[in-house]
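Asker: Provided below are the primary sequence and the corresponding predicted coordinates.
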Amino acid sequence: MASARISIVIPSSFRTEMLRRSVRSVLDQSMPDLELVVVNNGRSADVAASMLGDFSDPRLRMVSLRRNSFFCAPVNYGVSVSTAPYVATLNDDAYLDSHWAEGVVTTFEANPETGSVASLVVQAGDPTLIDSAGSHVDLWGRASNRLWGSPLDALAGGVRPVFSVSSCCAAYRRQAWEAVGGLDEDFTAYLEDVDLGFRMQLLGMTCLLDPSCRAYHYGSSTPTSSSYKAFLIERNHVWNVVKNFPAALLKRHALSIVKANARPVVLQNGSSVRTLLSGKMAAAALCRRMLRKRESIQRSRRISVAALESLLMPTSPPVCKL
């Protein structure tokens, strides 16, 4: 088998048949020189074998973690054992268009300064609607998927810059991934892609959305309670600001940042004052650790504050969809 040009990592707890569709969509790509790493996220070997035991493709590898570590840790581990110059993440409730890998590699090769490529992710339940067209962050640190719920024709034109990928289906240049240290495992899940994208932007690495690279996402298939998801989002919004906002932006928008973080994030299923409080308290408990990370991140910043500010949205989305 020829050397892989792209490695695709799928973390999974093997709780859904959707995983088989995800795996098949990778193995059926028009560009055959790829590898697929499925991370068995804390399930028994018997469960994993029952789900994927009949796949005999040599490009497929399964690696295991002893316990369910949710998202960041299994993705980091999967990337660490992969080999290709480009790496990608794919949710186990998402699947790829057959030309996805070919399109991603072509976009990277045509844009050597690009650190990551975002896909146009379509809602699998209603393929006329967008699930994400990359992610954005507003001036106060709030993040969401771009154009979630918009019709497909709302996205006209070709390749263009966005703030960051959505890790439901994301691709990275390995050198860029390693330069920023991969996903921050303290985040556990949610906003981890925005945090990584922020760190890449601070180093001057652009993110490009290629609408021809399509994936399909069912969404809300991970067995996670809504309250825990809201807790993680509330906590991680604070950490994203603490780690990544330059001092000049913090000073300029301090009052608005505080006000934004004092309001519960509006999710699809509503919001909760209780999760707001628990999330912010958890953020404060580890704030000293985030400040240590901040020192290194801000010391290596290469982008100007003005250029960074121009990338941030001046308004927040009405609903946080991550």
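Answerer: On my side now, so go ahead.
Asker: contacts, neighbours, all on C-alpha from now
Answerer: Noted.
Asker: the stretch 201-322 of the chain: helices as residue ranges?
Answerer: Remark: helices assigned in the stretch 201-322 of the chain by DSSP state H, counting those that start in this stretch are 226-244, 247-252, 254-261, 273-285, 287-299, 305-311.
Asker: could you check how far the last one is from the centre of its chain?
Answerer: Centroid displacement of helix 305-311 relative to its chain, using Cα atoms, centre = their mean, to the nearest Å, is 21 Å.
Asker: equivalent analysis for the fifth one, please.
Answerer: For helix 287-299, the distance between its averaged C-alpha position and the chain's averaged C-alpha position is 21 Å (Cα atoms, centre = their mean).
Asker: excluding sequence neighbours, find me the nearest residue to the residue nearest the centre of the chain.
Answerer: Geometric centre of the chain, nearest residue: S167, 2.3 Å, by Cα atoms, centre = their mean. The shortest distance from S167 to any non-neighbouring residue, by Cα to Cα, 6 or more residues apart in numbering, is to D193 (5.6 Å).
Asker: a helix runs through the one you found, doesn't it?
Answerer: Yes: counting by DSSP: H, G, I helix; E, B strand; the rest coil, D193 is located in a helix.
Asker: wait, doesn't it sit right on E185?
Answerer: No: using Cα atoms under 8 Å, D193 is not in contact with E185, being 11.2 Å away.
Asker: more neighbours: the two, which one.
Answerer: Using other Cα atoms under 10 Å, the more surrounded residue of D193 and E185 is D193, with 24 against 16.
Asker: ok, the more buried one - contacts?
Answerer: By Cα atoms under 8 Å, 6 or more residues apart in numbering, the residues touching D193 are S164, V165, S166, S167, L183.
Asker: ok, now which ones touch C287?
Answerer: With Cα under 8 Å, 6+ apart, C287 has these contacts: W239, V242.
Asker: then the one 4 residues further on?
Answerer: Residues in contact with L291 (Cα under 8 Å, 6+ apart) are V242, K243.
Asker: distance of it from A262?
Answerer: Here L291 is placed at a distance of 20 Å from A262 (Cα to Cα, to the nearest Å).
Asker: before we move on, what about S150?
Answerer: Distance of S150 to A262, given as Cα to Cα: 28 Å.
Asker: now D210. Nearest residue, chain neighbours left out?
Answerer: Nearest residue to D210 in three dimensions, chain neighbours excluded: V159, at 4.6 Å (Cα to Cα, 6+ apart).
Asker: swap in A4?
Answerer: Nearest residue to A4, sequence neighbours excluded (Cα to Cα, 6+ apart): L34, at 4.3 Å.
Asker: list the contacts of the one you found.
Answerer: Contacts of L34 by Cα under 8 Å, 6+ apart are S3, A4, R5, I6, S7, I8, R59, A84.
Asker: now the buried members of those residues.
Answerer: Buried by 16 or more other Cα atoms under 10 Å: A4, R5, I6, S7, I8, R59, A84, out of these.
Asker: pretty sure L60 contacts V39?
Answerer: No: between L60 and V39 there is no contact under Cα under 8 Å: 10.8 Å.
Asker: another one to put next to it:
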Amino acid sequence: MPATAAVVPNRNGASWLPGLLASVAAQTTPFAEVIVVDDASDDESLAWLAAHASHVRVVALPAQRRFAAAVNAGLAVVSPAVDAVALLNTDVELDPGWHAAMRAALDADPARGAVAGKLVTLADPGVVDDAGDILRRDGVCEQRGRGHRDDGRFDTPGPVFGPCAAAALYRRSALDAAGGLDERYGAYLEDVDLALRLGLAGWTGWYEPGAVARHAGGGSQAWLGAPVGALIARNTLVLVARFFPWRWAVPVLYRQCSWLVAAARRGPRPLAAHLRGVAAGLAAAPAAWRERRGLRARAVADVASVVADRPWRGPAAGGHPRGAA
């Protein structure tokens, strides 16, 4: 029988774990196993798990390794019988039918390597948080629907670049072949890198709106160690250096310039954080660049077929409505 493991990376998520694990236990289709990987938390996470979640397998890392490494530590101990893995952030609560709908979507096509559900905000479930990710050729990963009212526009299932790893389902064989998450990202864009590698390997992504999860969006803050803007600036440059062809240099440069101007307008501190991120990205880019030949040699699909030719400027490029998180 098909079996799914739920892997939950945790760093100081004691306040989130009760809601998440209660929603996991309430699934109409149970998970075969639930694994919480604690990334050297210094809150009450481990004590709470010991007292209230004896059914959960806990992997306690002795030193902090950050989000991507915590996920990989969980993947390493998933039982051999498991053929699909759900990645769940601590700040997520699943509707009871989430696993059943996600699993049905994955099983419907053996070419599907990952499934995205509909993420709505925990504070207001009438607002979309993410309806599947879309990677543009300027290096931006667009969270489709973010900040928009859940008014039916995002109720149609269909192909999507990849899922947000806050609540995503992956085929085990696809994850194993990809080697899990790239730990150099730490946090932010590690799921985008994975989706891109899966696409290059010939796997497809799918969006299933019937699988709804509520996302608070603050549970990953304990992993950051730097402003979000700095991490996104750094990791975008790593992603671009690793995968993007030279012919996409114009949209990438356009986006980098627009981000620089936007950071400057926000003030000296956001500008300094952004510049630190850019400097870190430029320092990491040469190593990422050297991996391109090997990645291309293993790919069965061209990057242009995985990263669709979408507008990268103007209203048609997407973006979040004013005031959205």
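Answerer: In hand now; what should we look at? Only a predicted model underlies this, so the values are computations on that prediction, with no experimental measurement involved.
Asker: one step back: what is the burial count for the residue nearest to D210 of the first structure?
Answerer: V159 of the first structure: 15 surrounding residues under other Cα under 10 Å.
Asker: from A143 of the first structure, how far off is it?
Answerer: Distance of V159 of the first structure to A143 of the first structure, given as Cα to Cα: 21 Å.
Asker: what does M290 of the first structure give?
Answerer: As for M290 of the first structure, its distance to A143 of the first structure is 18 Å (criterion: Cα to Cα).
Asker: cool, R174 of the first structure as well?
Answerer: Using Cα to Cα, R174 of the first structure is found at 24 Å from A143 of the first structure.
Asker: where does the longest strand seen in the second structure end up in the first structure?
Answerer: The longest strand of the second structure (DSSP state E) is strand 204-215. Counting by TM-score structural alignment, strand 204-215 of the second structure falls onto residues 206-217 of the first structure.
Asker: circling back: so which of the contacts of L34 of the first structure comes closest to G270 of the first structure?
Answerer: G270 of the first structure has its nearest neighbour among those in I8, at 33.4 Å by Cα to Cα.
Asker: and the aligned residue in the second structure for the closest one, helix, strand or coil?
Answerer: Under the alignment (TM-score structural alignment), I8 of the first structure pairs with A6 of the second structure. Here A6 of the second structure is recorded as strand under three-state DSSP.
Asker: try D129 of the second structure
Answerer: Three-state assignment for D129 of the second structure (three-state DSSP): strand.
Asker: what's it aligned with over in the first structure?
Answerer: Under TM-score structural alignment, D129 of the second structure pairs with D131 in the first structure.
Asker: could you do V37 of the second structure as well?
Answerer: By TM-score structural alignment, V37 of the second structure lines up with V39 in the first structure.
Asker: so that match belongs to a helix, correct?
Answerer: No: applying three-state DSSP, one finds V39 of the first structure to be strand, outside a helix.
Asker: which residues does the closest residue to A26 of the second structure other than its chain neighbours contact?
Answerer: Leaving out its chain neighbours, the residue that sits closest to A26 of the second structure by Cα to Cα, 6+ apart is P96, at 5.7 Å. Counting by Cα under 8 Å, 6+ apart, P96 of the second structure touches S23, V24, A26, Q27, T28.
Asker: so what corresponds to R24 of the first structure in the second structure?
Answerer: Using TM-score structural alignment to pair residues, one finds that R24 of the first structure aligns to A22 in the second structure.
Asker: for whatever helix or strand its match lives in, give me the average deviation versus the first structure.
Answerer: With secondary structure defined by DSSP states H and E, A22 of the second structure is part of helix 17-25. Mean deviation of helix 17-25 of the second structure relative to the first structure after superposition (mean Cα distance after the TM-score superposition for the first structure): 1.1 Å.
Asker: so which bits of stretch 77-94 of the first structure are buried?
Answerer: For stretch 77-94 of the first structure, a neighbour-count test (16+ other Cα under 10 Å) marks 77-79, 82-84, 86-94 as buried.
Asker: one step back: tilt between the helix holding A22 of the second structure and strand 204-215?
Answerer: Counting by axes from the mean of the first three to the mean of the last three Cα atoms, to 10 degrees, helix 17-25 of the second structure lies at 130 degrees to strand 204-215.
Asker: and helix 17-25 of the second structure, what does it pack against?
Answerer: Judged by 3 or more Cα pairs under 8 Å, 6 or more residues apart in numbering; DSSP states H and E, helix 17-25 of the second structure is in contact with strand 92-94.
Asker: mean distance between the very next helix or strand once past the strand it packs on and the first structure after superposition?
Answerer: Using DSSP H and E, the helix or strand that follows strand 92-94 of the second structure in sequence is helix 98-107. For helix 98-107 of the second structure, the mean deviation from the first structure after alignment is 1.2 Å (mean Cα distance after the TM-score superposition for the first structure).
Asker: in the first structure, what range does helix 98-107 of the second structure match?
Answerer: Across the first structure, the stretch matching helix 98-107 of the second structure (TM-score structural alignment) is residues 100-109.
Asker: follow-up on the earlier one: more neighbours: L60 and V39 of the first structure, which one.
Answerer: It is V39, of L60 of the first structure and V39, that has more neighbours when counted by other Cα under 10 Å, with 24 against 17.
Asker: just checking the distance from the helix holding A22 of the second structure to the centre of its chain.
Answerer: Worked out by Cα atoms, centre = their mean, helix 17-25 of the second structure lies 20 Å from the chain centre.
Asker: also stretch 163-172 of the first structure?
Answerer: 5 Å.
Asker: re earlier: between which two of the contacts of P96 of the second structure is the distance greatest?
Answerer: S23 and T28 (10.2 Å).
Asker: ok, those two, which is more surrounded?
Answerer: For S23 of the second structure and T28, the more surrounded residue by other Cα under 10 Å is S23, and the numbers stand at 18 against 14.
Asker: and the gap between S41 of the second structure and N10 of the second structure?
Answerer: 8 Å.
Asker: skip the chain neighbours and tell me the closest residue to A101 of the second structure.
Answerer: Closest residue to A101 of the second structure apart from its sequence neighbours, by Cα to Cα, 6+ apart: A211 at 5.4 Å.
Asker: list the contacts of the aligned residue in the first structure for L194 of the second structure.
Answerer: Alignment note: L194 of the second structure maps to L196 in the first structure; criterion TM-score structural alignment. L196 of the first structure makes contact with V180, G182, L183, D184, according to Cα under 8 Å, 6+ apart.
Asker: can you get me a residue count around F163 of the first structure?
Answerer: Using other Cα under 10 Å, F163 of the first structure has 25 other residues around it.
Asker: residue in the second structure matching it?
Answerer: In the second structure, the residue paired with F163 of the first structure is F161, using TM-score structural alignment.
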